[in-house]
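> Sequence first, predicted model second:
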Amino acid sequence: MWKNVSAELLREIRIGTFDARFPGELELAQRYGVSRGTIRAALRPLREAGHVSAHPGRMPKVVAGKSTAYGPLYSLLASIRESGMTHSSIVLEQNIVQNSTVAAALSMDATAELFHLARIRLADGEPIGLDEVWLPADTTSALQDSDFSQNSLYGELDRRCGMVLDGGTESLSAVVADKGQAGLLACSAGAPLLLIERVGCYRAQSLEFRRSYVVGERVEISTSFGCKA
């Protein structure tokens, strides 16, 4: 039941029904003739996917333009959530580091401290990607206590730090898995991977450097722009 309600909510979000005001849980329950528990379950993947804000104690609202600013990897993971598949992560590293190469990409001093998160991304328990991200530690320290085995980075960045990416640059290229990556992704060495590298921005400042390896044979990435055919 909740999946049907979630799909209908997403459809209405995309056509602009809730741009002016997003209803509360009770109003939505009455609108769709279901319980508040069903509404909460329906809203959960929409919040995790970034379609609806999720600040405690505040009325939810549609987050305009957010998904498109996050690029194809984000769209892939959002699609997994919306399809009803179970999305989770295995956290490999969650720490504070220094990395001069990443710092240069973020226009920071070479010795600047960075929040680093490395995860294996899973869909229904199957590895689909290996993901590493770095952010300036001084503005994202609240993320150190987050549970990223279930929570999304962008959802936590919004909820804990009040920051939403609004742009960036991204490159995609085809590579093959080395032995280390193959072991983590349960694929053969030499298997095709899609490498996505990006610098995400917030208010015209570089905020995120991300490097993601996606198992090509296990995913399909599609996107849309403008009107839908």
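Arrived safely, thanks for sending.

> Please make it C-alpha for all contacts and neighbour counts, starting now.
OK.

> now the helices: where do they sit in the chain?
2-14, 25-32, 36-48, 66-82, 100-105, 153-161, 179-185 (DSSP state H).

> Against residue 214, how distant is the nearest residue to residue 118 once chain neighbours are set aside?
Nearest residue to residue 118, sequence neighbours excluded (C-alpha to C-alpha, 6 or more residues apart in numbering): residue 132, at 4.3 Å. As judged by C-alpha to C-alpha, to the nearest Å, residue 132 and residue 214 stand 12 Å apart.

> what residues are up against residue 121?
Contact partners of residue 121, counting by C-alpha atoms under 8 Å, 6 or more residues apart in numbering, are 87-90, 127-131.

> Let me fix that, I meant to ask about residue 98.
For residue 98, the contact set (C-alpha under 8 Å, 6+ apart) comprises 110-114.

> could these be laid out in CSV, adding distance to residue 156 and neighbour count?
Converted to CSV, these look like this (distance: C-alpha to C-alpha, whole Å; neighbours: other C-alpha atoms under 10 Å):
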residue, distance to residue 156, neighbour count
110, 26, 14
111, 25, 12
112, 22, 16
113, 19, 19
114, 17, 24
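
> Can you tell me which of these is closest to residue 5?
residue 114 (39.7 Å; C-alpha to C-alpha).

> Tell me how many other residues surround the closest residue to residue 134 other than its chain neighbours.
Using C-alpha to C-alpha, 6+ apart and skipping the chain neighbours, the partner closest in space to residue 134 is residue 116 (4.6 Å). Counted by other C-alpha atoms under 10 Å, the residues lying close to residue 116 total 22.

> measure residue 116 to residue 91 for me?
Taken as C-alpha to C-alpha, the span from residue 116 to residue 91 is 11 Å.

> now do residue 205
For residue 205, the distance to residue 91 - C-alpha to C-alpha - is 27 Å.

> and what of residue 135?
From residue 135 to residue 91 the distance is 16 Å (C-alpha to C-alpha).

> Settle it for me: which of those two has more neighbours?
residue 135 (24 against 16).

> does the more buried one really touch residue 205, like I thought?
No: applying C-alpha atoms under 8 Å as the test, residue 135 and residue 205 come out as separate, 11.5 Å apart.

> Turn the contacts of residue 121 into CSV, including distance to residue 179 and neighbour count.
Formatted as CSV, the contacts of residue 121 follow (distance: C-alpha to C-alpha, whole Å; neighbours: other C-alpha under 10 Å):
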residue, distance to residue 179, neighbour count
87, 25, 22
88, 23, 22
89, 20, 22
90, 19, 17
127, 15, 21
128, 16, 23
129, 15, 25
130, 13, 23
131, 16, 21
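
> with the residues you listed in mind, which one is nearest to residue 185?
Once C-alpha to C-alpha is applied, the member of the contacts of residue 121 that ends up nearest residue 185 is residue 127, at 5.3 Å.

> And here is the other one:
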Amino acid sequence: MSGSSVPRTRTPPGDGPLWSRVEADLRARIEAREFPDVFPGEHALAAEYGISRHTVREALRRLRQEGLVLAERGRPPRVASDGVIHQPLGALYSLFRSVENSGRTQRSVVRALEVRRDPEVAGLLGLPADTLLTYLDRVRLADDEPLALDQVWLPAARTRGLLAADLTHTALYDELWTRCGVVVAGSTEDIRAVLVDDDRAHLLGVDLPAAALLVTRTGLVADEPFEHRRTLVRSDAFALTAEFSARDGYQLLRSDRRGRPAGPPG
């Protein structure tokens, strides 16, 4: 029809699956601060890119898993730009990645990286009490501001290569793979609010009385316990988010009095 115009769709650059290209394009637009207030919904993005909502959902799923885009019930989606590190529940994540993806620089102060014995932790990993463990103790920082205290125990027999690693600006899981050939492919976590004592408050840079999130993780390799981690995170700088769907619902793992996973409720 004369004088009519057809809206041009945005073509995501690059090669690979369409959802991956859309994800990369949206990530670049987020980094360029193109969405300061409200992030476009599925309908708008499908129309803008000329693609199906299914493809849009797959691209957005990755961004939500990393905490870059927040989708809360009753509120329009938005970019996580409030200075808080947002981490979705139910995803195996790296705190290093979560901080870096938020646009901040992650750095660690390594307080200990050594081999030691810990009968209690060995028992939690299903190992003999005298098993040697690689122990890592770090203060995690985001843009030089204390964010978390992190303690990790791993079987030393398979992780001695970590002792030569510089863990001040890297992801532990990356080092586990490159130096030890170990991939942590799953985990169970117990998350609870706790009060911090004076020493930990000083390390976290908070005033007493102060609450924090204690995240106790068992990392799994080949479905077997391999990593025991205790992370104390500032509750004013870290938030956990969850997604719900009519198809999948929402499931929680309950814990027994020792904090061990006790299976699905019911």
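That came through, no problem. What you are looking at is a predicted structure, and each value in this text was computed from that prediction instead of being measured.

> which one of the helices of the first structure lies closest to residue 197 of the first structure?
Residue 197 of the first structure sits nearest to helix 66-82 of all the helices of the first structure, at 9.9 Å, using C-alpha to C-alpha.

> That closest one to helix 2-14, inter-axis angle?
160 degrees (axes from the mean of the first three to the mean of the last three C-alpha atoms, to 10 degrees).

> List of residues touching helix 66-82 of the first structure?
6-7, 45-46, 48-51, 86-87, 123, 164-168, 170, 196, 200, 220-223.

> Just give me how far stretch 98-115 of the second structure sits from the chain centre.
Relative to its chain's centre, stretch 98-115 of the second structure lies at 13 Å (C-alpha atoms, centre = their mean, to the nearest Å).

> swap that for stretch 177-184 of the first structure, please
With C-alpha atoms, centre = their mean, you get 23 Å for stretch 177-184 of the first structure.

> ditto for stretch 226-238 of the second structure
Counting by C-alpha atoms, centre = their mean, stretch 226-238 of the second structure comes out at 10 Å from the chain centroid.

> any residues touching it, and which ones?
The contact list for stretch 226-238 of the second structure, computed with C-alpha under 8 Å, 6+ apart, reads 83-87, 121, 124-125, 147-155, 184, 204, 211-220.

> got the buried residues for stretch 222-232 of the second structure?
Within stretch 222-232 of the second structure, the residues scored as buried using 16 or more other C-alpha atoms under 10 Å are 225-232.

> correction: stretch 141-151 of the first structure
So stretch 141-151 of the first structure, judged by 16+ other C-alpha under 10 Å, has buried residues 143, 148-149.

> Contacts made by it with the rest, please.
For stretch 141-151 of the first structure, using C-alpha under 8 Å, 6+ apart, the contacting residues are 48, 87-91, 94-95, 115, 156-157, 160-161.

> Same question for stretch 111-120 of the first structure.
Against stretch 111-120 of the first structure from outside (C-alpha under 8 Å, 6+ apart): 89-100, 103, 127-138, 140-141, 144, 184-185.

> Sort out for me which of those are in strands.
Cross-referencing the contacts of stretch 111-120 of the first structure against strands under DSSP state E gives 89-97, 127-136.

> how many other residues sit next to residue 133 of the first structure?
Applying other C-alpha under 10 Å, we find 21 residues neighbouring residue 133 of the first structure.

> Find the nearest non-adjacent residue to it, please.
Residue 133 of the first structure's closest residue in space is residue 210 (C-alpha to C-alpha, 6+ apart), at 4.2 Å.

> Check residue 38 of the first structure too.
Closest residue in space to residue 38 of the first structure, ignoring its immediate chain neighbours: residue 2 at 5.3 Å, by C-alpha to C-alpha, 6+ apart.

> surely the one you found meets residue 44?
No: Residue 2 of the first structure is beyond contact range of residue 44, at 9.9 Å (criterion: C-alpha under 8 Å).

> What is the burial count for the aligned partner of residue 122 of the second structure in the first structure?
Counting by TM-score structural alignment, residue 122 of the second structure lines up with residue 103 in the first structure. Neighbours of residue 103 of the first structure under the rule other C-alpha under 10 Å: 20.

> List the contacts of residue 103 of the first structure.
Taking C-alpha under 8 Å, 6+ apart, we find residue 103 of the first structure in contact with 109-112, 114.

> In strands only, show me those.
Short answer: the contacts of residue 103 of the first structure in strands (DSSP E) are residue 114.

> Closest to residue 174 of the first structure out of the contacts of residue 103 of the first structure?
Top of the list for closeness to residue 174 of the first structure, among the contacts of residue 103 of the first structure and by C-alpha to C-alpha, is residue 114 at 27.4 Å.

> In the second structure, what residue corresponds to the closest one?
So residue 114 of the first structure corresponds to residue 133, using TM-score structural alignment.

> and its match, how far is that from residue 56 of the second structure?
Applying C-alpha to C-alpha to residue 133 of the second structure and residue 56 of the second structure gives a distance of 44 Å.

> Confirm for me that residue 141 of the second structure is in contact with residue 107.
Yes: using C-alpha under 8 Å, residue 141 of the second structure makes contact with residue 107 at a distance of 5.2 Å.

> shared neighbours, the two?
Both residue 141 of the second structure and residue 107 lack any common contact, where contact means C-alpha under 8 Å, 6+ apart.

> that older thread, for residue 28 of the first structure, state which of the contacts of residue 98 of the first structure is nearest.
Checking these one by one against residue 28 of the first structure (C-alpha to C-alpha), the nearest turns out to be residue 114, at 40.9 Å.

> Could you measure from the closest one over to residue 163 of the first structure?
For residue 114 of the first structure, the distance to residue 163 of the first structure (C-alpha to C-alpha) stands at 16 Å.

> Likewise for residue 13 of the first structure?
21 Å.

> now do residue 149 of the first structure
To residue 163 of the first structure, residue 149 of the first structure is 21 Å away according to C-alpha to C-alpha.

> Likewise for residue 48 of the first structure?
Separation of residue 48 of the first structure from residue 163 of the first structure (C-alpha to C-alpha) stands at 15 Å.
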